[in-house]
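# Quick one: sequence and predicted model below, then my questions.
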Amino acid sequence: MLLKQCDFWAVERATAASLCRATSTRRSTCSTPSTPAGRCSRQPAAGIRQHAMQAAGIGPVVLETTIRYRRELLAGDEVTVLCAFESSGAKTFRVHQQIVRADGVLAAEVEAVGGVLDLTARTLVADPAEAMRALASDPDLLGF
């Protein structure tokens, strides 16, 4: 079931080739969608820059990623990437993404668990949503 686009969803438009880490076969089938673009584009849009995170002594970390392939993508296919963040209230958060072909067919679902790493202590910060909101000029765009 395709989730509806809501205010808390960030929508990215891309081609299948830009979402793939690798292509295979003569038809250039997209075998591994790599969707950090949808996750990472939220940070700059909210006003968070990588150098500001480093200066604050923190950095984002992906702890787990699950990809559910639903339909084939070919290199050059236009897709929409829907992305939503969900705070767990603990040291981690979830990122939910859907990759939808131009014809409206759900091609893949990606779920990731992430956190914010204290670069000095090398541990996860207690509240990643608050750490990100503190650096953002427009924290509402983060979706936490």
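Cool, got the structure.
# Going by C-alpha atoms from here, please, whenever you check contacts or count neighbours.
Noted.
# Okay, Ala14 and Ala108: tell me how far apart.
The gap separating Ala14 from Ala108 is 14 Å, by C-alpha to C-alpha, to the nearest Å.
# Kindly report the same for Ser87.
According to C-alpha to C-alpha, Ser87 stands 22 Å off from Ala108.
# now swap in Val81 and tell me
Applying C-alpha to C-alpha, the value for Val81 to Ala108 is 10 Å.
# quick one: the strands in the protein?
Across the chain, reading from the start of the chain, the strands by DSSP state E fall at 10-15, 23-24, 29-30, 58-69, 78-87, 92-101, 106-118, 123-124.
# any chance of those in a markdown table, with distance to Arg133 and mean neighbour count too?
Rendered in a markdown table, the data for those read as follows (distance: least, C-alpha to C-alpha, whole Å; neighbours: other C-alpha atoms under 10 Å):
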| stretch | distance to Arg133 | mean neighbour count |
| --- | --- | --- |
| strand 10-15 | 17 | 18 |
| strand 23-24 | 37 | 14 |
| strand 29-30 | 35 | 20 |
| strand 58-69 | 13 | 15 |
| strand 78-87 | 12 | 22 |
| strand 92-101 | 13 | 22 |
| strand 106-118 | 12 | 20 |
| strand 123-124 | 16 | 16 |
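# for comparison:
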Amino acid sequence: MNGTNSANDRSTEDEHQRFARYLDELAVVRDEDEAELVTRILRDPDTTMAQSAIVRHLDRRAAQLLTDDGFTSWAHAMAEVSAERVFLPHRLHEWRAAVNHHGRAVELGGSHHGIRLVPAQGRRDPALTRRPHPARRVRKNPARPC
């Protein structure tokens, strides 16, 4: 690449290069241009990669804006541009629920069944932590214990 962002250069980039470029662009986007950039990225033919870049961006921005008065309007704008996706509005809803429930900053914690929001102090709060219900063991023969 020669430093320009022509359509020809973008078409020769693989998904890893585009992902890295998207993260770089999202890191420096001006507030007034953010919705347009998110919309453009979500049009990428590799929908999984594009959504992954946007999820990272949403998590980063939400964490920055949680205690800011602009969080609600930002979350609303991001929900509008990502409404056609299933996971992105859900992720924004999780962030809004965390703000509405506690009115304090939270950070993300991982889970193999999805994302859980954990209070910034590092202690788990059952109201914010989404846990899968354990599967019940079904006995084939009720007369014999498992």
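Great, that's in hand. What you are looking at is a predicted structure, and each value in this text was computed from that prediction instead of being measured.
# And the TM-score between them?
Overall, the chain-to-chain superposition scores 0.23 on the TM-score scale (TM-score structural alignment, normalised by the length of the first structure); 63 aligned residues with a C-alpha RMSD of 5.6 Å.
# Overlap in contacts, Val81 and Ala108 of the first structure.
With contacts defined as C-alpha atoms under 8 Å, 6 or more residues apart in numbering, the residues shared by Val81 of the first structure and Ala108 are 98-100.
# Which of those sits closest to Ala112 of the first structure?
Of all those, the one with the least separation from Ala112 of the first structure (C-alpha to C-alpha) is Gln98, at 11.7 Å.
# rewinding a little: save the shared contacts of Val81 and Ala108 of the first structure as CSV, and put in distance to Glu64 of the first structure too.
Written out in CSV, the entries for those read as follows (distance: C-alpha to C-alpha, whole Å):
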residue, distance to Glu64 of the first structure
Gln98, 16
Ile99, 18
Val100, 22
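# Now flag whichever of those residues is closest to Val62 of the first structure.
Once C-alpha to C-alpha is applied, the member of those that ends up nearest Val62 of the first structure is Gln98, at 17.3 Å.
# ok, and the closest non-adjacent residue to His57 of the second structure?
With C-alpha to C-alpha, 6 or more residues apart in numbering as the measure, Leu26 is the residue that lies nearest to His57 of the second structure, at 6.6 Å, once sequence neighbours are left out.
# pretty sure that neighbour is touching Glu34, no?
Yes. With contact taken as C-alpha atoms under 8 Å, Leu26 of the second structure and Glu34 are classed as touching, separated by 7.5 Å.
# So the two - more neighbours on which side?
Counted by other C-alpha atoms under 10 Å, Leu26 of the second structure and Glu34 do not tie: Leu26 has more neighbours, with 22 against 18.
# The one helix or strand the more buried one maps to: which residues count as buried?
Remark: Leu26 of the second structure resides in helix 15-28, with elements defined by DSSP states H and E. By neighbour count, and taking 16 or more other C-alpha atoms under 10 Å as the criterion, the buried residues in helix 15-28 of the second structure are 15, 18-19, 22-23, 26.
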